[in-house]
Every structure is written in C-alpha cells, then in structure tokens.
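Asker: 3D model of this:
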Amino acid sequence: MQVTVRYFAGARAAAGCREETAPAGRSLDDITAELADRHGDRLAAVLRVASFLVDGVTCHDRRTPLPAGSTIDVLPPFAGG
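Answerer: Got it, this is the predicted structure:
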C-alpha cells in the first residue's frame, strides 16, 4: 500500500520528478526523511522549509501514520505576494 507524493515548483526541480510513491502507514516525518535520503541534500534542504498538504489539508501533526491512498503535496516557499 502506498501514498503519492507530488512535488511543486522548487521541490519538483530538487526531486527531479513530478511525483512518486512512498509506503503507507508511516508518518510524514518518516516519509520526508526517506525522500531526503533517496534524492540527496538539495531536496532535503527544500523539505526542511516546505509546507505539506495531505489530501488537500495542511498537515499539522507530522507524526501521525498516513493511510494508503493519501496524497502528499510538497509546497516549497513561494516568492511574491
């Protein structure tokens, strides 16, 4: 069972892909650590400052296990206003 991780803007460039999957049943903290290990320092830096939506809702508890079928949106800080 999987969750889908979608990257936007600078996160997409750092990851080198638009989206990928990760195992379900793990927390957002666990998943982002795995993604940083998989893609390296550039993505790790983006993940440290990014905001995350889980199924379209801002994620405030990064330690709760995510169910299969969830979608995580990785949103780096955006310039402008």
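
Asker: going forward, measure contacts and count neighbours with C-alpha atoms only.
Answerer: Will do.

Asker: which stretches of this structure form strands?
Answerer: In the chain, strands defined by DSSP state E lie at 2-7, 19-23, 51-54, 57-58, 71-75, listed in chain order.

Asker: quick one, which of these is packed in tightest?
Answerer: A comparison of the strands of the chain by mean neighbour count, using mean count of other CA atoms under 10 Å, puts strand 71-75 on top with a mean of 22.

Asker: here's the other one to compare against:
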Amino acid sequence: MLTIRYFAGARAAAGGVSTEEISAGSLAELVQILTDRHGEQLSLVLKVASFLVDGLTCHDRRAALPTDATVDILPPFAGG
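Answerer: Coordinates of the predicted model:
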C-alpha cells in the first residue's frame, strides 16, 4: 500500500484530501487510479506534477514503485 500525499493545487484538485492510501505498481497506474477516483481536475494537475517517491524525484512513470512507499504529488509552484 502506498501513502499518497497531496500538496497545494494537487490537494485542492483532489477535493481537499491531504493523504490517502492506494495500491499501485507504477506512477502510471497510480495516475490512472487517482484520475478515476478524483476526476478530470486532478488529472490535469497530475499531467504537470512532480512526484517524489520516498523523498526522491521520480520521472519514469513506468518504473515499479517500492512496497509501502510514500509518494508526494507536487504541482508546479509559482513564485517570485
């Protein structure tokens, strides 16, 4: 089971959920599950989000996810 943590706009797009547990084998599978669960608005955020898997950036959405990993979903941030 993965622990998913949503930040900023990802949290808003997930309906205010900050953390949830999901079973998925890869980021691609996780994105599909989260899109099915939370809808199109989160899907749009996930397309441009960064993912941290146990604190490390993961760019390969097909890579296997470790069992019991924590996945942080970070939308692009605006700043000055």
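
Asker: circling back to that earlier point, quick one: closest of the strands of the first structure to Thr64 of the first structure.
Answerer: Proximity of the strands of the first structure to Thr64 of the first structure was assessed by CA to CA; the nearest stretch is strand 51-54, lying at 11.2 Å.

Asker: Pull out the buried residues from stretch 61-79 of the first structure.
Answerer: Using 16 or more other CA atoms under 10 Å as the burial criterion, the residues of stretch 61-79 of the first structure that qualify are Leu66, Ser70, Thr71, Ile72, Asp73, Val74, Leu75, Pro76.

Asker: that older thread, how about the strands of the first structure in JSON lines, adding distance to Asp37 of the first structure?
Answerer: Supplementary listing: the strands of the first structure in JSON lines, determined by distance: least, CA to CA, whole Å:
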{"stretch": "strand 2-7", "distance to Asp37 of the first structure": "15"}
{"stretch": "strand 19-23", "distance to Asp37 of the first structure": "13"}
{"stretch": "strand 51-54", "distance to Asp37 of the first structure": "18"}
{"stretch": "strand 57-58", "distance to Asp37 of the first structure": "24"}
{"stretch": "strand 71-75", "distance to Asp37 of the first structure": "16"}
